[in-house]
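Asks: Can you look at this prediction? I've put the sequence above it.
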Amino acid sequence: MSAGRMLAGTCVEPGVFELREVPLTETAPEGWVLVDIAAVGICGTDYHIFAGKHPFLDYPRVIGHELSGRLVAPVGALAAGTLVVVNPYVSCGTCRACNRGKPNCCSAIQVLGVHRDGGLCARIAIPAGNVYPADGLTEIQAAMVEFLAIGAHAVTRSDVQAGDRVLVTGAGPIGLGTALFARLAGAEVHLLDLSTRRLEQARAKFGFDRLHSDPATLLRGDLADGFDIVFDATGSAKAIEAGFPLLAHGSTYVLVSVVKDRISFEDAEFHKREARIIGSRNAVEADFRRVMAAIRDGRIDTDALLSAELALADLPDRFAALANDREELIKAVVRPRDGQLPGR
């Protein structure tokens, strides 16, 4: 590899992932900082990009938005080498959403690995306000914060109360994160997934015991009047539509997943329930900090979430298999650099 170059994990087009040699990031714009990437989580968004199913993306794209790293130079009170969590949502700071304290849904948002190249590489530049010190966390734990923050944000958006009956549809990583934070909020958490393997993993690793694999049998017995809050984390339009009849009267439907398709539902039934639909997008700084505190306090078991740890060089041969192994895989984490930066 040439001096001043690095390898970047790139989805060239749907179904094609490769490592491309690109210039090493040496400078940052004013107000931005350089971060040497320590660990990168691979998530459903990355697999959707690989499959050509992401609605907001142009190819080729360097993926990677679940990031931990170390500061190249001091930033305020943070010393060089400080381990940080990277908030990958680059907002404009001036639009109506940003001015209302909602940079997670900025009208001009640029998400690393989606709208702009991501962090599956040795080094990135990021706004200084998008790095949070990861005190008490390991590099791998810090790389898990972003995906857990998605679930934490959804739970906050739902206004869940202790004792609420909650259904999380989709027991993948985002669904599990949502379920974990709903449980921490005191809710009675049920999980629905067509995969009995996923459900058994949720039982064995996290102790969830209200598990359902057939939506047709849900509204029976004690559950006949439905759920106070339903979270969808499936990424399936069909599953989202099937969730509407599961809403109790006075309930809330939180759409965590993103789909390209149109969603339809029976308005009379929806109005009869006086239900709410809430979109939940990304996360804000408070969610990141809430997740870090939960990990530090031992309320979130990151060891149970980690399924595989990979070197960047191994990823091209493994990516398709990871994308296809969604029933047992929770979180694969990549180490994009080992010691010296490539080309140094």
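Replies: The structure has been received and is ready for your questions.
Asks: use CA for all of it now, contacts and neighbours both
Replies: OK.
Asks: doesn't Thr196 make contact with Gly170?
Replies: No - Gly170 is beyond contact range of Thr196, at 11.3 Å (criterion: C-alpha atoms under 8 Å).
Asks: Of these two, which one has the most company?
Replies: Set Gly170 next to Thr196 and count neighbours by other C-alpha atoms under 10 Å: Gly170 wins out with 26 against 16.
Asks: Do a quick rundown of the strands in the stretch 51-200 of the chain.
Replies: For the stretch 51-200 of the chain, strands defined by DSSP state E, counting those that start in this stretch occupy the ranges 61-62, 66-71, 83-86, 89-90, 110-111, 123-127, 131-133, 165-169, 188-192.
Asks: okay, the angle between the last one and strand 165-169?
Replies: This means strand 188-192. Counting by axes from the mean of the first three to the mean of the last three C-alpha atoms, to 10 degrees, strand 188-192 points 20 degrees away from the direction of strand 165-169.
Asks: okay, now the one to match up with it:
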Amino acid sequence: MISFVQLESIKQFKVRQKEIPIPSIDEVLVEIKYVGICGSDLHVYHGSHPKVKPPAVLGHECTGIIYDGNEHFLENTPVAINPLIGCGVCKHCQAGEPNICVSRTVIGFQKEGGLSQVIAVPKNNILPLSEEFPLRTGVLYEPLAVVIHAAKQANLKKQQDVIITGAGTIGLLSGIYIQDNFDVTVSFIERDSKRIEFAESLGFHVYKQIDDVPMKTIQRPIFFECTGNLPLFKKILDYKPAAAEIIIVSTFEKELEIPIFALLPNETVIQGSQMYTEKDLKQALEILSTSKRYLYEEIVIKKDYSYHEVNTAYETVTNNNEKRVKAIINMEKGGRII
């Protein structure tokens, strides 16, 4: 028997037990070790996600080991999971863009996720890791891949001003990655005092109001929108000097009517960024396999939450009870597989 944690209703997780799943011929069993809590998970938890509703077994930022070896993978091989499953036959999938497949499913949303001690994963979605890879903080591979993909959507120029809205997981990872890989000036918009203090401790300039951000160059800024906050997005559209590009990384609860006439005179480009590709995931794993990972591990809460403490972990992140922003569930802590 194994334990799994199901979101039964809004803000209500419950630990349950079931038999170990039986994989199909194209699947492999993974024993989950660690699961990260993502901003999109919080949307589901609060009932505000536009597509995913309870009941659900969440967890799409997962690391673990192969539970039962087969001809594809040896038992106990450390792995990460690519949670994105495309249909495999549409033009987007054929072009290597399953992230924009209209029939895509995601492990941890439409398919059972990592808040289960053992899950069946398509063999093509397994990303083998080295024995030295840090499985706990390694769950950052998934949100870091989101950031890498978003940065590729932007036309970042030398010494450009980059303004990131929101100093949560995606926002902070965006700032760390962009500042480390591009010769640009990164500033944050954030109103929460704990998040402001933490972002400043990482060396970033943080401003409560968008109009307070000073421009360091004559180039128009690029915004990375990481909050899903509609009023703030509208303020970005009104910002002067007008944004050269707005990269939308966040999830919005509701549709947004964009005033076209606010874009045309300023030649502002609004660019969506949808998840990532396998190449982005592998790039993130490569970064986290080097000493560079210490830059990103700074955002991880030091406490290990057991799978009996999932509600507590979600409330901790929701209420910003910790200075750091990334909570991780230890799926071994709380009871072993029987």
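Replies: Good, I have the coordinates. Quantities reported herein were computed from a predicted structural model and do not represent experimental measurements.
Asks: Got a TM-score for the pair?
Replies: The TM-score (TM-score structural alignment, normalised by the length of structure 2) is 0.90; 334 aligned residues with a C-alpha RMSD of 2.3 Å.
Asks: could the strands of the stretch 51-200 of structure 1 go into CSV alongside distance to Glu266 of structure 1 and mean neighbour count?
Replies: CSV is the format used below for these (distance: least, C-alpha to C-alpha, whole Å; neighbours: other C-alpha atoms under 10 Å):
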stretch, distance to Glu266 of structure 1, mean neighbour count
strand 61-62, 39, 24
strand 66-71, 37, 27
strand 83-86, 41, 28
strand 89-90, 34, 22
strand 110-111, 34, 18
strand 123-127, 44, 21
strand 131-133, 43, 21
strand 165-169, 20, 26
strand 188-192, 22, 22
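Asks: I'd like these as TSV, with distance to Asp222 of structure 1 appended.
Replies: As requested, the strands of the stretch 51-200 of structure 1 are arranged in TSV below (distance: least, C-alpha to C-alpha, whole Å):
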stretch	distance to Asp222 of structure 1
strand 61-62	48
strand 66-71	39
strand 83-86	42
strand 89-90	41
strand 110-111	42
strand 123-127	50
strand 131-133	44
strand 165-169	11
strand 188-192	13
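Asks: Ile119 of structure 2 contacts Ile107, correct?
Replies: No - at 9.6 Å, Ile119 of structure 2 does not count as touching Ile107 under the criterion of C-alpha under 8 Å.
Asks: what residues do those two have in common as contacts?
Replies: Residues touching both Ile119 of structure 2 and Ile107 by C-alpha atoms under 8 Å, 6 or more residues apart in numbering: Gly113.
Asks: what's the closest of the strands of the stretch 51-200 of structure 1 to Glu309 of structure 1?
Replies: Nearest to Glu309 of structure 1 among the strands of the stretch 51-200 of structure 1 is strand 66-71 (13.9 Å), distances taken as C-alpha to C-alpha.
Asks: Where does the helix or strand harbouring Asp41 of structure 2 end up in structure 1?
Replies: Using DSSP states H and E, Asp41 of structure 2 falls within helix 39-45. Per TM-score structural alignment, the counterpart of helix 39-45 of structure 2 in structure 1 is residues 44-50.
Asks: Can you give me the distance of the most centrally placed residue in structure 1 to Gly64 of structure 1?
Replies: Closest to where the C-alpha atoms of structure 1 average out (C-alpha atoms, centre = their mean) is Phe147, at 2.8 Å. To Gly64 of structure 1, Phe147 of structure 1 is 12 Å away according to C-alpha to C-alpha, to the nearest Å.
Asks: again with Gly339 of structure 1
Replies: As judged by C-alpha to C-alpha, Gly339 of structure 1 and Gly64 of structure 1 stand 20 Å apart.
Asks: These two - which one has more neighbours?
Replies: The residue with more neighbours, out of Gly339 of structure 1 and Gly64, is Gly64; 27 against 6, by other C-alpha under 10 Å.
Asks: Looking at the alignment, what corresponds to that one in structure 2?
Replies: Taking TM-score structural alignment, Gly64 of structure 1 has Gly59 as its aligned residue in structure 2.
Asks: need the contact list for its match.
Replies: Here Gly59 of structure 2 is in contact with 35-37, 41, 107-109, 113-115 (C-alpha under 8 Å, 6+ apart).
Asks: likewise Phe231 of structure 1?
Replies: Taking C-alpha under 8 Å, 6+ apart as the criterion, Phe231 of structure 1 is in contact with 166-169, 175, 178, 253-256.
Asks: Tell me the spacing between the residue mapped onto Gln161 of structure 1 from structure 2 and Ala244 of structure 2.
Replies: When structure 2 is aligned by TM-score structural alignment, Gln161 of structure 1 is paired with Lys157. Applying C-alpha to C-alpha, the value for Lys157 of structure 2 to Ala244 of structure 2 is 11 Å.
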